[in-house]
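J.: fold the following for me, if possible:
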Amino acid sequence: MAKQTLLQQSQSIYLMGAEGDLYEEICAILNQIEGTLFGNGPRLVMEQAQNAEIFMVSAETESEALNFLEALRSSLVLGLRPLILVTPNDLQGISFPYYDLALTLPLSDYELKRALKGLRPIQERLQQYPPLYDSYAEMACREINLLRFILSRQLSEVIPERDETSPVGYSLPWADHLLGVERGLGLIEMDRLATAGLLLTQEEDVVNLCPQCNDYRINFRQVCPHCGSPQIKRVKTIQHFTCAHTAPETSFIHNYEYICPKCGKKLKHIGVDYAKPGEVVVCARCGQVAPEAEVSCLSLKCGYIFPPHQAKQVVINRYRLSRLAEQAAIQGLHSGATLADVLHSFLNIYAYPFFEKYLQLEVKRSLRYRSPFSLIRLAIRNLSNIEETYGLEGKMTLIKELQEILGTYLRTTDLVSFSPHNEILILLVEADETRAETIVQRLLKRSQKVLDAPFDFKYHIVCVPHQAQDFSHLQKLLTQGE
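T.: Next up, the predicted model:
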């Protein structure tokens, strides 16, 4: 019964690995199970890989595994796909969630089937996420992917690990790859997401960095306070009671006896002629004597020397998703989302090229049959201020409320799109200018009454055929309303 359950659904797999005994063994097992192998080999073939649901990495060594994992996790298209790592033995230097499941030899087809079944919850969560908007910059897409990765793997907390190769001494290698940044710099990007309210943080450590090169590799050393040389020696001091002269012990030694360098008298008895009150620092370079050495910092990367108080302190945080981050991950929304992007999540919006062609046909139909239609161009002039005041979550909430208001007054035959200038375009079929004006006024009145924050609307209405005689005339009239 268990075997039948494991074989219920077929999964598409892409195998990456260098040819060898381990690779051949995995290929043989994959040929025995119910699944589709979309590609295999040491190189990632994107045309085949993008059709695979699950990736398997076969690696003999840790460095080989890291190369394959980096190639997959750094891919903007493939970075979220579930991943199984297969190695001869446990690799201590690589851990979850760099991979989703790890298998070691000996490997049976039953173990592999169980592993594939165990990845289905991740697959199901990933399938619920809508595609990202074309208007997003690459970093915006990567940031959403990072949030989706954390959410789909149900990571309750993300804790950076110590990393001597990172400039800040800590890193999250898998996050660095997802974000497409150098080692350790993903933490800086995640702190920026925390500032935006997408991640919640808890302080893990504080690291001192060089103020010039921003690297943690700093040597804290004691130096001469006069010349800054590290060539110092701590020696005992002698105080001559008679003349009150105090100096390093070495300056009193003469032919195995203590002779005061100031008055020339021989010192015989400690506690009677002299005392040893403490120690001082003597510099071998400049010869100066000081009560204490001075602490100086030397950057081992760039060689910059600076006092400790000038060190740049960086807080290393552990992270977890905020409620806003979960919404952003599920809906694919980012602070860089345009008005069209946000409304696309809630409304059935027509792409502008299609809308424009449909509009041309509607103009011809209206002129032929003398059946009017109206085109409303609606702009929200204070949208950027809304986000600055209420944040991304507030903007999303307000626009969703606007969508509900629009849905109240629009018919199923009416079309909605966006102009290249990010304005809402509403095509009201068989509606003259009077009806269009009525709809807009109701929309404005309802918005002012319902919305928590007022939108600053600007609108313009053109009616065909009463105002525009052809498509070019319609475009001209719309432009005049700007």
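J.: from here on, just use CA atoms for contacts and neighbour counts.
T.: Will do.
J.: just checking, what packs against the strand or helix carrying T438?
T.: Element membership of T438, judged by DSSP states H and E, is helix 433-450. Applying 3 or more CA pairs under 8 Å, 6 or more residues apart in numbering; DSSP states H and E, we find helix 433-450 packed against strand 373-380, helix 383-409, strand 457-464.
J.: between helix 383-409 and that helix, find me the angle.
T.: On the basis of axes from the mean of the first three to the mean of the last three CA atoms, to 10 degrees, helix 433-450 is oriented at 120 degrees to helix 383-409.
J.: and helix 433-450, how far out from the chain's middle?
T.: Taking CA atoms, centre = their mean, to the nearest Å, one finds the center of helix 433-450 at 41 Å from the center of the full chain.
J.: contacts for it?
T.: For helix 433-450, the surrounding residues in contact (CA atoms under 8 Å, 6 or more residues apart in numbering) are 373-376, 402, 405-406, 409, 428, 454-455, 457, 461-463.
J.: give me the number of residues near Q127?
T.: 10 (other CA atoms under 10 Å).
J.: for it, give its distance to L80.
T.: Using CA to CA, to the nearest Å, we find Q127 at a distance of 11 Å from L80.
J.: swap in V45?
T.: When V45 is compared with L80 (using CA to CA), they lie 17 Å apart.
J.: higher neighbour count, these two?
T.: L80 (23 against 14).
J.: isn't there a helix covering the more buried one?
T.: No. Using DSSP: H, G, I helix; E, B strand; the rest coil, the assignment for L80 is coil, not a helix.
J.: contacts only, for it.
T.: L80 touches R73, L126, N145, R148, F149, counting by CA under 8 Å, 6+ apart.
J.: second chain to compare with the first, below:
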Amino acid sequence: MSRTTPRIALLGAGPYRFPGIELECYNDLASLQGNSEADVLLVDLPGEQAGPALRSLRLDPRYRFSLIYCCQDQDPWCIALGDGPPPADPGAITPLWRLWRERLGLFNRGAAPERFEERVMAWLWLRSRGEVLAVRDAGVPQHYRYPLLEVLGNEETINQFSWLQLMSQQGWLEEGELQDRLRLCTSCGSGRLNYVDVCPECQALDIGRQPSLHCFTCGHVGPQEHFLKEGVLLCPNCLTRLRHIGSDYDRPLENYRCRNCQAFFVDAAVDARCLDCGQSHAPDKLRVREIRHFRLAEAGRLRCREGFGAGAMNIERFGSLNLLPRQAFLDLLNWQLQLTRRHRDPAFSLLGLRFVNLLETLFQLGEMRGHALVDGLVERLQEAVRETDRCCRLSEEVLWLLMPHTDATGMEVVRKRLVKGAERLTAGQATPIEVRLAVFTAPDDQQEQEDAALLLARLGGQLG
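T.: Below you'll find the model as predicted:
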């Protein structure tokens, strides 16, 4: 029989600050990992100790995805790998753990995460506000690291920044708050750069500020010391005596002199010199990298529920629902728009559906029953369309249907069928799902220079 309450273990101080809940207490990490099979962990250690302990726990397959709360001050590693401070009411841990366990059962249709991307997606899926957080670390060449990717890597060699960019391009992850912007060496990728002033003529490092004078008579410019002869100012070139600044001479803007080539200049050039490989670069030639947090995107949530086990013939589709991913759908829609813009034929139609009160339905029915209802609705809707039509579920609320060779009359027939199918499926539910529609037919409704992304955004406004 499945348990209804979690086993809770505490690492650190005694349980006096957690009244009313049963705890297994451990004084050190070794005893916890050697004797415990807890469902929820409380780490009652100072931040500088809690961070390394949490990292070790996440490396342990038993606690890779578990709820782990840090009870004292949290260092950046605690924030990146933990679940925050424990609830103010210790009794709230049980319902949180039940929700966690329910979501674990929904992930990947019950299959355990095996590949690296599945483990990362599972960790984020199990937390409603889960993020892949960047942590600043001066000890690494690129100044930032992603602790979650490190502990879930299983000693795999992963280029964290490239992997995050790939997942973002696929639509599984979306960019969060911008944390920093780095300049990196184009040779080795290091961010350890020293910016030095150099001569713009010969790029020598040995330059210095030096006052100079400009003779109006012959135009000669030189160091001020060369004009001083026995206490008076004489131009070393034409030997004119310089009495009045502004009429005989002035001080030019050139304030620097290169001790290597003797050039005078106003502003020095700047070189970015890599402290790791020694290469020099012009600052505008450096690689620019933005450091961001990342979170699970809508397409990633759908992937977590529908599964990762699609075969090679169906690798870019979501499970049994057979939906195109966002980018593939946008490419197909762009192609259709280009055809009708050029040839005005054949016509095609696009229909958007939004399940307006989906969140209310999930709240009342529970996550598992609610999502089962939505999946049934999507499958019923697909029965109403043809094999040649293409679908895309951009979020859990929004579905798009692309219908080639379908004019406005055919679009109206499909729309009525979809409305009837939705009404039959949701009839009798405590909270019927409201379906809102937006329709488009090309070339009649087509606007000049409007691409697929702009079209979906325009129609999305009608969906609300």
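J.: one step back: any chance of the helices and strands packed on helix 433-450 of the first structure in TSV, with distance to V223 of the first structure too?
T.: Conversion of those to TSV gives the following (distance: least, CA to CA, whole Å):
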stretch	distance to V223 of the first structure
strand 373-380	63
helix 383-409	50
strand 457-464	67
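J.: just say which of these is most tucked in.
T.: Ranked by mean neighbour count, these are led by strand 373-380 with a mean of 22 (mean count of other CA atoms under 10 Å).
J.: where does it end up in the second structure?
T.: For strand 373-380 of the first structure, there is no aligned range in the second structure, judged by TM-score structural alignment.
J.: and for the aligned residue in the first structure for D197 of the second structure, nearest residue in space, chain neighbours not counted?
T.: Matched by TM-score structural alignment, D197 of the second structure corresponds to Q222 in the first structure. Of all residues not flanking Q222 of the first structure in the chain, V295 sits nearest, at 4.6 Å (CA to CA, 6 or more residues apart in numbering).
J.: could you check which residue of the second structure pairs with that neighbour?
T.: Aligned partner of V295 of the first structure by TM-score structural alignment: V270.
J.: host element of its match?
T.: For V270 of the second structure, the enclosing helix or strand under DSSP H and E is strand 269-274.
J.: who are the packing partners of that strand?
T.: Short answer (3+ CA pairs under 8 Å, 6+ apart): strand 269-274 of the second structure packs on strand 193-198, strand 280-281.
J.: and those, which is most packed in?
T.: strand 280-281 (a mean of 19).
J.: equivalent range in the first structure for it?
T.: With TM-score structural alignment applied, strand 280-281 of the second structure matches the range 305-306 in the first structure.
J.: mean per-residue distance, the matching stretch versus the second structure.
T.: Compared with the second structure after the fit, stretch 305-306 of the first structure shows a mean deviation of 1.8 Å (mean CA distance after the TM-score superposition for the first structure).
J.: how about the contacts made by E175 of the second structure?
T.: Counting by CA under 8 Å, 6+ apart, E175 of the second structure makes contact with S168, R292, H293, F294, R295.
J.: compared with the first structure, how much does the strand holding V270 of the second structure deviate?
T.: Superposing on the first structure and averaging over aligned pairs (mean CA distance after the TM-score superposition for the first structure), strand 269-274 of the second structure comes out at 0.9 Å.
J.: where do the strands sit along the stretch 1-150 of the second structure?
T.: Counting by DSSP state E, counting those that start in this stretch, one finds strands in the stretch 1-150 of the second structure at the ranges 8-12, 24-26, 40-44, 67-70, 131-132, 135-136, 144-145.
J.: mind putting the ones you listed into CSV with distance to A204 of the second structure and mean neighbour count?
T.: Output for those, formatted as CSV (distance: least, CA to CA, whole Å; neighbours: other CA atoms under 10 Å):
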stretch, distance to A204 of the second structure, mean neighbour count
strand 8-12, 58, 22
strand 24-26, 62, 18
strand 40-44, 56, 23
strand 67-70, 54, 24
strand 131-132, 44, 24
strand 135-136, 34, 19
strand 144-145, 33, 20
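J.: dump those to a markdown table, plus distance to A457 of the second structure.
T.: Below are these laid out as a markdown table (distance: least, CA to CA, whole Å):
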| stretch | distance to A457 of the second structure |
| --- | --- |
| strand 8-12 | 47 |
| strand 24-26 | 53 |
| strand 40-44 | 43 |
| strand 67-70 | 38 |
| strand 131-132 | 26 |
| strand 135-136 | 34 |
| strand 144-145 | 35 |
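J.: how about those, which one is nearest N334 of the second structure?
T.: Nearest to N334 of the second structure among these is strand 131-132 (32.1 Å), distances taken as CA to CA.
J.: packing partners for the closest one?
T.: Counting by 3+ CA pairs under 8 Å, 6+ apart, strand 131-132 of the second structure packs on strand 287-296.
J.: helices or strands next to the strand it packs on in the packing?
T.: Strand 287-296 of the second structure sits against helix 116-125, strand 131-132, strand 173-184, with contacts defined as 3+ CA pairs under 8 Å, 6+ apart.
J.: just tell me the aligned range of the helix or strand where V413 of the second structure lies in the first structure.
T.: V413 of the second structure is part of helix 408-426 when elements are defined by DSSP H and E. Counterpart in the first structure of helix 408-426 of the second structure, with TM-score structural alignment as the criterion, is absent.
J.: any buried residues in the helix or strand just after that helix, and which?
T.: Later in the chain than helix 408-426 of the second structure, the nearest helix or strand by DSSP H and E is strand 435-442. Neighbour-count burial for strand 435-442 of the second structure flags V435, L437, A438, V439, F440, T441, A442 (criterion: 16 or more other CA atoms under 10 Å).
J.: ditto for stretch 77-96 of the first structure
T.: Within stretch 77-96 of the first structure, the residues that qualify as buried are L78, G79, L80, R81, P82, L83, I84, L85, V86, T87, L91, I94, counting by 16+ other CA under 10 Å.
J.: mind putting the residues you listed into TSV with distance to E64 of the first structure?
T.: TSV is the format used below for the buried residues of stretch 77-96 of the first structure (distance: CA to CA, whole Å):
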residue	distance to E64 of the first structure
L78	19
G79	18
L80	20
R81	19
P82	19
L83	15
I84	14
L85	11
V86	12
T87	10
L91	11
I94	11
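J.: appreciated, that's everything.
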